[in-house]
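S.K.: just the structure for this:
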Amino acid sequence: MTAQVHVPSLLVRAGTASVLTLAAVGGTVLAPGATPEAQAATPSMKALNIAASKKGAPYRWGATGPNLFDCSGLTVYSFKKAGKRLPRTAQQQYNKTRHVSASHRKRGDLVFFHYGRSVYHVGIYAGHGKIWHSPRTGAVVRLEKIWTKRVYYGRVG
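M.R.: Just a heads-up that it's a prediction; the model follows:
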């Protein structure tokens, strides 16, 4: 959710200089870590939020939700709920996305882990070098730091 405070609601709590500063920058203040509404409305950002809402859901090979997931099952589920269809496997998803460089990655992009040209794992980029993913048997959907440089990035169109 986006946390916004509009200038009129601040008049009671802020001094004149603060209100004038707010008005000069567009009249809206975002709380730290909040996502601007335009960005939050994209399917990729919706999918990211959906994946995050599944925190703690157990891994199960071949599962596509709503309560159990494998890695590509989580991405299929999250993007489907956000209005976008993805193929079933991580490799197929990589083949269908628009590839982007690490320097151009955005929150909501898919992160593909690979060995050579073979993609073996996928998650959704959450920013700050972290992904939401369903890692393996015995684990749960979680936010985790990307642990290798052997990744590709893909943007869902």
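
S.K.: use CA for all of it now, contacts and neighbours both
M.R.: Will do.

S.K.: what element comes up after the top strand by length along the chain heading to the C-terminus?
M.R.: Ranked by residue count under DSSP state E, the longest strand found in the chain is strand 118-127. Past strand 118-127, further along toward the C-terminus, the next helix or strand under DSSP states H and E is strand 130-133.

S.K.: tell me which strands and helices the next helix or strand along the chain from that following strand is in contact with?
M.R.: Elements were assigned by DSSP H and E; along the chain past strand 130-133, the next helix or strand is strand 142-145. With contacts defined as 3 or more C-alpha pairs under 8 Å, 6 or more residues apart in numbering; DSSP states H and E, the packing partners of strand 142-145 are strand 130-133.

S.K.: which parts of the strand it packs on are buried?
M.R.: Of the residues in strand 130-133, those buried by neighbour count under the rule 16 or more other C-alpha atoms under 10 Å are 130-133.

S.K.: ok, residues contacting that strand?
M.R.: 48, 51-52, 71, 74, 111, 122-126, 141-146 (C-alpha atoms under 8 Å, 6 or more residues apart in numbering).

S.K.: thought residue 75 was touching residue 112?
M.R.: No: assessed by C-alpha atoms under 8 Å, residue 75 is found out of contact with residue 112, at 11.2 Å.

S.K.: okay but residue 50 is in contact with residue 78, surely?
M.R.: Yes: if you go by C-alpha under 8 Å, residue 50 and residue 78 touch, sitting 5.4 Å apart.

S.K.: quick one on the thing from earlier: quick check: buried residues in the longest strand of the chain?
M.R.: Applying a neighbour-count criterion of 16+ other C-alpha under 10 Å, the buried positions in strand 118-127 are 119, 121-126.

S.K.: want to put them side by side, so please do this one too:
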Amino acid sequence: MGTNKSFHEILREKMTKNGSFSEGKWPNFTLKTSPIAPVAPTPLEDLLLEKTDISNRMSHFSSRETWFSLYKNEYAKYITDEVPSETAEIPPVKRNWTEAQTRAFKVLTDFGAEELSEFSSDADIKKAFRRLAKSYHPDTLVNQPENLIREKSQQFILIHTSYKDLIGSCGT
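M.R.: Okay, the predicted model is just below:
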């Protein structure tokens, strides 16, 4: 088993073995260029320092989403000298409904989920399905007449299959 060494430690060992690393100084690496589009040589130190600088500034954030959004903004600033607005209001857009989503929405409205609209989020639709499933589940119909249990069980099966259809088509 190998030890847990950082990339820099492994690189330093390899360069020391090859004789290209001496007295703790990084050599000047340059990017290979084609004769058509020459590029100014860029030392490896500068690339590592730039990456380390961005990482150090963002390492105190614990949330992965925060880190990636800040990294994205830093990258956008590097390219365009401006940061994309994070407070831009996006108007609600009518969903691009698939056939399964249309069937699921119809089942929900048929069983009394009138609070949903075409602008409802996926979380709202899932909550409506869960609420319907709880109210029509056969286990909740103890001590009810047999015909009511049979009818509600068939309705529960319809709700369950349309929910599975929706999940299968959306992947959520």
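
S.K.: what's the TM-score here?
M.R.: Structural agreement between the overlaid chains, expressed as a TM-score with TM-score structural alignment, normalised by the length of structure 1, amounts to 0.21; 53 aligned residues with a C-alpha RMSD of 4.5 Å.

S.K.: who touches both of residue 75 and residue 112 of structure 1?
M.R.: Shared contacts of residue 75 of structure 1 and residue 112, defined by C-alpha under 8 Å, 6+ apart, are found at 122-123.

S.K.: just name whatever secondary elements the host helix or strand of residue 53 of structure 2 is in contact with.
M.R.: Secondary structure here is read from DSSP H and E; on that basis residue 53 of structure 2 sits in helix 44-58. Applying 3+ C-alpha pairs under 8 Å, 6+ apart, one finds that helix 44-58 of structure 2 contacts helix 64-80.

S.K.: the helix it packs on vs helix 44-58, what angle?
M.R.: The directions of helix 64-80 of structure 2 and helix 44-58 differ by 130 degrees, with axes from the mean of the first three to the mean of the last three C-alpha atoms, to 10 degrees as the criterion.

S.K.: counting by contacts, list what helix 64-80 of structure 2 packs against.
M.R.: With contacts defined as 3+ C-alpha pairs under 8 Å, 6+ apart, the packing partners of helix 64-80 of structure 2 are helix 44-58.

S.K.: what segments of structure 1 are strands?
M.R.: Taking DSSP E as the criterion, structure 1 carries its strands at 4-6, 28-30, 98-100, 110-115, 118-127, 130-133, 142-145, 151-155.

S.K.: what would those strands look like in TSV with distance to residue 16 of structure 1?
M.R.: Written out in TSV, the entries for these read as follows (distance: least, C-alpha to C-alpha, whole Å):
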stretch	distance to residue 16 of structure 1
strand 4-6	15
strand 28-30	15
strand 98-100	45
strand 110-115	44
strand 118-127	35
strand 130-133	40
strand 142-145	41
strand 151-155	44
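
S.K.: so which of those is nearest residue 43 of structure 1?
M.R.: Of all the strands of structure 1, it is strand 151-155 that lies closest to residue 43 of structure 1, at 10.7 Å by C-alpha to C-alpha.

S.K.: follow-up on the earlier one: dump the buried residues of strand 118-127 of structure 1 to a markdown table, plus distance to residue 96 of structure 1.
M.R.: Supplementary listing: these in a markdown table, determined by distance: C-alpha to C-alpha, whole Å:
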| residue | distance to residue 96 of structure 1 |
| --- | --- |
| 119 | 13 |
| 121 | 15 |
| 122 | 13 |
| 123 | 15 |
| 124 | 15 |
| 125 | 17 |
| 126 | 20 |
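
S.K.: from the residues you listed, pick the one nearest residue 37 of structure 1.
M.R.: residue 126 (16.4 Å).

S.K.: distance check, residue 23 of structure 1 against residue 143 of structure 1.
M.R.: 36 Å (C-alpha to C-alpha, to the nearest Å).

S.K.: if we can go back for a sec, between residue 50 and residue 78 of structure 1, which has more neighbouring residues?
M.R.: When residue 50 of structure 1 and residue 78 are compared on other C-alpha atoms under 10 Å, the one with more neighbours turns out to be residue 78, at 30 against 20.

S.K.: burial check on the closest residue to that one other than its chain neighbours, number of neighbours?
M.R.: Closest residue in space to residue 78 of structure 1, ignoring its immediate chain neighbours: residue 47 at 4.6 Å, by C-alpha to C-alpha, 6 or more residues apart in numbering. Taking other C-alpha under 10 Å as the neighbour definition, residue 47 of structure 1 ends up with a count of 26.

S.K.: wait, isn't residue 47 of structure 1 in contact with residue 53?
M.R.: No: contact between residue 47 of structure 1 and residue 53 fails when scored by C-alpha under 8 Å: they sit 9.7 Å apart.

S.K.: which residues sit against stretch 18-25 of structure 1?
M.R.: Applying C-alpha under 8 Å, 6+ apart, the external contacts of stretch 18-25 of structure 1 come out as 7, 10-11, 28-29.
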